[in-house]
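1. make a model of this:
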Amino acid sequence: MEALINTKYTKLMAFALMLGAFVGLFGETALNMALTDVMSEYEITASTAQWLTTGYLLTMAVLIPVSAFLIKWFSTRQLVTASLSISGIGAVLAALSPNFELLLLGRIVQALGTGIILPLMLSVLMVIFPVHKRGMVMGLMGLVITAAPAIGPTASGVIITTVGWTYIFWISAALYILLLIYSLIVVENVSSVTKPKMDYLSVVYSSIGFGGLVYGLSMYADNAFTSMTVWLPLLIGIIALILFARRQTVLETPLINLAIFKFPMFTIGTLLMFISLFIILSTAILMPLYLKGALFYTAAAAGLILLPGNTLNFIMSPVVGALYNKIGPKFFIVTGFGLITAANIGFLIVLGDSTPVWQVIVLFMIMFIGLPMTTMPSQTNAMNQLPHQLYADGSAAMNTLTQVGGALGTAIAITLFTIGQSAADKSAEFGIAAGTHFAFYFITGIALIGLIASLFVYDSTIKKN
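-> So this is what the prediction gives:
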């Protein structure tokens, strides 16, 4: 029987953590709708501007592996306070930035705070709620993970059109301050502070590994693959990740205990989460560019076009959570990836420089019916198979790879967008449509991989003979 930690404000504490993570994950994509404005204001290209999203995700991916140690070094209240404070400082810095470099720095600081609270949220929820209640709780958490980055372009579109893109950060900063005050009242200490020794070489390896992969793929947007700025970071990244994995197997206290990947449903669940966030974040950066640049909609109109899909995401997440314990994970995950794959094939068929907007709306809605059916069940089924002592490691590994999936999705999407756009020799709007269409070939392929992997899912709470 798992140890369950009783808290005075269990639901209020869960709400504080989820809302903190929501605001942080909202920040992942909130600036996507403003990229064309930022590109114009700072006179930069799309491949440079995308670092405002990729850099955010990459910072989280680098920090999250350390979170398993932070959770064992500092109390829950200390980590929540630090997370919200750091994120608030980053938001203010970004709002006041006079140039692209300081804007990027503000984004990175903001991401540091999100990188703390995201794995902390998962670890805490797993110990304050019993197994029979996790379906609904994970459904709400799935709503946070998928809805926050998905709704970013929609909400920011209205903000940009009415008051300007810097208010994306001022609003975030205000929310962080209110959340900090609220959290100081309701958040209790539930983690065991054991202060294990941290292996700093592992941190270096993981940082170089993930950073090299994302940086190399990002450079491919403006350079040939044979260019040293592309293949060298990729090679260094791969070598660093191999060294990281080998080192974890010999350390007495590894940065992340790779024994978690001996649990098959955890491994498959993490892969499916990686793919889901890859699709969410790649779509979130492409659609605003397409709607504004190819179909000539304003930021507010483009945001409203994406609203029906986001609304369905809000509706579906708690529904899936409520039905999870009755139906189990496989039905939801297979059906979800079937819908996601169908939507992406649809985008390949219809996307162009004169596509009727209703087709974009319908396909986006189909995709966001499918996504909440994959994320929450995949994550819950994965974590349920782990023993209690591996929750922190599982949370860190899953969240790291999920954010890496988002960073790679953003980087690859813009790289393919740029390649497809440069191959078009007609009007600017045709080039943007062609670039978006080209990127969806790869996204559709990733969705197909997810569909195939989903067929191997089984309920991890039922022991296999």
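2. C-alpha only now, for contacts and for neighbours.
-> Noted.
3. so where do the helices sit in the stretch 151-300 of the chain?
-> Along the stretch 151-300 of the chain, counting by DSSP state H, counting those that start in this stretch, helices occupy 167-186, 200-219, 228-250, 264-293, 299-327.
4. Pro119: which of these is closest?
-> Put simply, out of these the one that sits nearest Pro119 is helix 264-293, at 13.6 Å, with distance taken as CA to CA.
5. relative to helix 299-327, how tilted is the closest one?
-> Interaxial angle, helix 264-293 versus helix 299-327 (axes from the mean of the first three to the mean of the last three CA atoms, to 10 degrees): 160 degrees.
6. buried residues, helix 264-293. List them.
-> 264-293 (16 or more other CA atoms under 10 Å).
7. hang on, the earlier thing: now distance to Tyr42 too, for the helices of the stretch 151-300 of the chain, in CSV please.
-> Rendered in CSV, the data for these read as follows (distance: least, CA to CA, whole Å):
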stretch, distance to Tyr42
helix 167-186, 17
helix 200-219, 19
helix 228-250, 24
helix 264-293, 17
helix 299-327, 18
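8. of all those, which lies closest to Val334?
-> Closest of those to Val334 is helix 264-293, at 10.7 Å (criterion: CA to CA).
9. so what does that closest one touch, helix or strand wise?
-> When contacts are defined as 3 or more CA pairs under 8 Å, 6 or more residues apart in numbering; DSSP states H and E, helix 264-293 sits against helix 10-29, helix 134-162, helix 299-327, helix 357-384, helix 391-423, helix 428-454.
10. closest one to Thr335 among those helices?
-> Judged by CA to CA, the one of those that comes nearest to Thr335 is helix 357-384, at 7.1 Å.
11. Proceed likewise with the subsequent sequence, for comparison:
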Amino acid sequence: MVSLMIGVFTGIFNQTALNMALTGIMDDFQIHASNVQWVTTGYILTMGILVPISGLLYKSVPTKKLFTISLGFSFTGTLLAGFSINFEMLLLARIIQAVGPGILMPLMTNIILVLFPPNRRGMVMGLMMLVIAVAPALGPTISGLLIGSVGWKGIFWVSIPLLLISLILGLIYMRNISNITKPKVDILSILLSTIGFGGIVFGFSSAGSAVGSWGQPIVIIPLTIGILSLILFSFRQFKLASPMLNLRVFKYPMFTIGSVLVFLVMFVNLSISILMPMYLVESLLLSALTAGLVLLPGGVFNGVTSLIIGRIFDEVGPKFLVRIGFFILIIMFLLFSNITVNTSLLIIIIIHTGSMFGVALIMNPAQTNGLNQLPKQLYPDGAAVIGTLTQIAGAIGVAIAISTMVSGQEAYLGGNIEPINMTVQSEALAAGVRSGFKLSVIGAIIGFITSLFIRRS
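-> Reported below is the predicted structural model:
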């Protein structure tokens, strides 16, 4: 478990840490903002394509070999990124790098489901959530320090020792625990899955990377092709004797409800992760390092409480934890929807930490309770489904949050006679962020209503 968690930590850290370095990459490689965002979009897109296939890989490749392959991709991609001499090399490195966590994250969930009985999974899943929460919390802070001292490539060189430790521990202690059934590989299913999930993630990521881009072909065409491909993919899975991704997991009601809740909490959580740095840096005019330090307590608190909540879940189940979590999120988002350029950093830290506590109350109990209802043979499919939904929710959450923020920003500037004034620009961005959080309130309310139907598996 230690080797798995170090590998997953490094993968998520690399996903988020580079966001602070985009300006430096643009300067070094003389590229435009529309190009540099691909180092993030490409990473997310690769994971979005791989996670649905992870269930098939888990049934076909022994655990230790699959772990070694995933770490090999992560190590190779990270090494190439550290030596990158142009943008094309960096982008290729990021795609190779993303293969690792794309395989490793659902693999870790599968191993937990196999190794630990249902009455202990909450605690172990809480430990996994601690890793998943702390990595993006530390990402902006550590990358801010590295960028200011050794440059953005230092982000990759810090990751190399961690990946080596994970690999060495895995080679020593990892055991083959998966049930290798070697299901028939259906090429058409893989093709439809890749086009479907890739198209949706790409479409929403494109919408979130440019102002007013929802009506542009780069958004509409991938989304349309992606949705149609997923419809065909779903019909085909029900017809196959050995489906690539067994969608019959949705016959289990608690798994279905848990998946919806995980989707909703990831949707609002990714909204926080994109809106808060923009508000802190562009509206309050804080440095990247200071902004990272402001967000750090919330991320660390989320991780630590996830472990405690996992223990509580093992004793009392998900019902009250999830409902309280969404209620807290509603309150925190209402507070966020009233922030201004004059809001103190202490208030921001308190509200952000409160929202992260709400996320911790929901994520682990909802996911674990849903997976607990599945029979053992459907564990790989359940882990792949939830992993895929989190990737899609992230892409949708970021895209809609940015679009709502831009709309609110433009509405504010539209009634102002001095839109070029720096102070006015800061106030306009704060107004846009408030609009984004008002949308998150709606997502949290839908989650709370859904949570009324959850019961212990």
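12. on that earlier part again, could you dump the helices and strands packed on helix 264-293 of structure 1 to a markdown table with distance to Leu93 of structure 1 and mean neighbour count?
-> Rendered in a markdown table, the data for those read as follows (distance: least, CA to CA, whole Å; neighbours: other CA atoms under 10 Å):
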| stretch | distance to Leu93 of structure 1 | mean neighbour count |
| --- | --- | --- |
| helix 10-29 | 14 | 23 |
| helix 134-162 | 18 | 24 |
| helix 299-327 | 24 | 20 |
| helix 357-384 | 32 | 24 |
| helix 391-423 | 22 | 25 |
| helix 428-454 | 32 | 21 |
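13. closest to Thr36 of structure 1 out of these?
-> Put simply, out of these the one that sits nearest Thr36 of structure 1 is helix 299-327, at 9.7 Å, with distance taken as CA to CA.
14. state the next helix or strand along the chain beyond that closest one.
-> helix 329-350 (DSSP states H and E).
15. what residues of that next one count as buried?
-> 329-348.
16. separation between the equivalent of Ile268 of structure 1 over in structure 2 and Gly298 of structure 2?
-> In structure 2, the position corresponding to Ile268 of structure 1 is occupied by Ile257, as judged by TM-score structural alignment. Using CA to CA, to the nearest Å, Ile257 of structure 2 is found at 27 Å from Gly298 of structure 2.
17. mind listing what the residue mapped onto Val320 of structure 1 from structure 2 touches?
-> In structure 2, the residue paired with Val320 of structure 1 according to TM-score structural alignment is Ile309. With contacts taken as CA atoms under 8 Å, 6 or more residues apart in numbering, Ile309 of structure 2 has the following neighbours: Gly122, Met123, Gly126, Ala360, Leu361, Asn364, Pro365.
18. same thing with Leu389 of structure 2?
-> Contact criterion CA under 8 Å, 6+ apart gives Ser259, Val262, Phe263 as the residues in contact with Leu389 of structure 2.
19. excluding its backbone neighbours, what's nearest the aligned partner of Leu169 of structure 2 in structure 1?
-> Alignment of Leu169 of structure 2 against structure 1 is given by TM-score structural alignment, with Tyr182 as its counterpart. Nearest-residue entry for Tyr182 of structure 1: Ala16, 7.3 Å, with adjacent residues in sequence omitted and distances by CA to CA, 6 or more residues apart in numbering.
20. what's the neighbour count on Ile85 of structure 2?
-> A count of nearby residues for Ile85 of structure 2, using other CA atoms under 10 Å, gives 12.
21. counterpart of it in structure 1?
-> In structure 1, Ile85 of structure 2 lands on Pro98 (TM-score structural alignment).
22. tell me the secondary structure for that match?
-> Reducing the assignment at Pro98 of structure 1 to three states with DSSP: H, G, I helix; E, B strand; the rest coil gives coil.
23. if I look at it, how far off is Thr166 of structure 1?
-> As it turns out, when the distance is counted by CA to CA, Pro98 of structure 1 lies 11 Å from Thr166 of structure 1.
24. and what of Ile366 of structure 1?
-> Ile366 of structure 1 sits 32 Å away from Thr166 of structure 1, taking CA to CA as the criterion.
25. same question, Ser422 of structure 1
-> Using CA to CA, one obtains 30 Å as the distance from Ser422 of structure 1 to Thr166 of structure 1.
26. which ones are touching Val385 of structure 2?
-> Contacts for Val385 of structure 2 (CA under 8 Å, 6+ apart) come out as Pro52, Leu245.
27. wait, Gln432 of structure 2 sits on Ser403?
-> Let me fix one detail, which is that residue 432 of structure 2 is Gly and not Gln. No. Using CA atoms under 8 Å, Gly432 of structure 2 makes no contact with Ser403, being 9.2 Å away.
28. out of the contacts of Leu389 of structure 2, which one sits closest to Val39 of structure 2?
-> Looking at the contacts of Leu389 of structure 2 and their distance to Val39 of structure 2, the nearest is Phe263, at 24.2 Å (CA to CA).
29. isn't the closest one up against Gly397?
-> No. Taking CA under 8 Å as the definition, Phe263 of structure 2 is not a contact partner of Gly397, at 9.7 Å.
30. check contacts around the aligned partner of Ile159 of structure 1 in structure 2.
-> For Ile159 of structure 1, the aligned position in structure 2 is Leu146, judged by TM-score structural alignment. With contact taken as CA under 8 Å, 6+ apart, Leu146 of structure 2 is in contact with Trp152, Gly154, Ile155.
31. mind running it again at 10 Å?
-> Contacts were defined as CA atoms under 10 Å, 6 or more residues apart in numbering; by that measure Leu146 of structure 2 touches Ala21, Pro140, Trp152, Lys153, Gly154, Ile155, Val158, Leu289.
32. what of Tyr252 of structure 2?
-> By CA under 10 Å, 6+ apart, Tyr252 of structure 2 lies in contact with Gly370, Leu371, Gln373, Leu374, Pro375, Ser457.
33. run the last query once more with 6 Å
-> Contacts for Tyr252 of structure 2 were tallied using CA atoms under 6 Å, 6 or more residues apart in numbering; there are none.
34. can you check the one 10 residues further on too?
-> With contact taken as CA under 6 Å, 6+ apart, Val262 of structure 2 is in contact with Met363.
35. distance of it from Thr343 of structure 2?
-> Counting by CA to CA, the gap from Val262 of structure 2 to Thr343 of structure 2 is 31 Å.
36. so who does the residue mapped onto Val8 of structure 2 from structure 1 touch?
-> Val8 of structure 2 is assigned Ala21 in structure 1 as its aligned equivalent, the criterion being TM-score structural alignment. Taking CA under 6 Å, 6+ apart as the definition of contact, the neighbours of Ala21 of structure 1 are Leu118.
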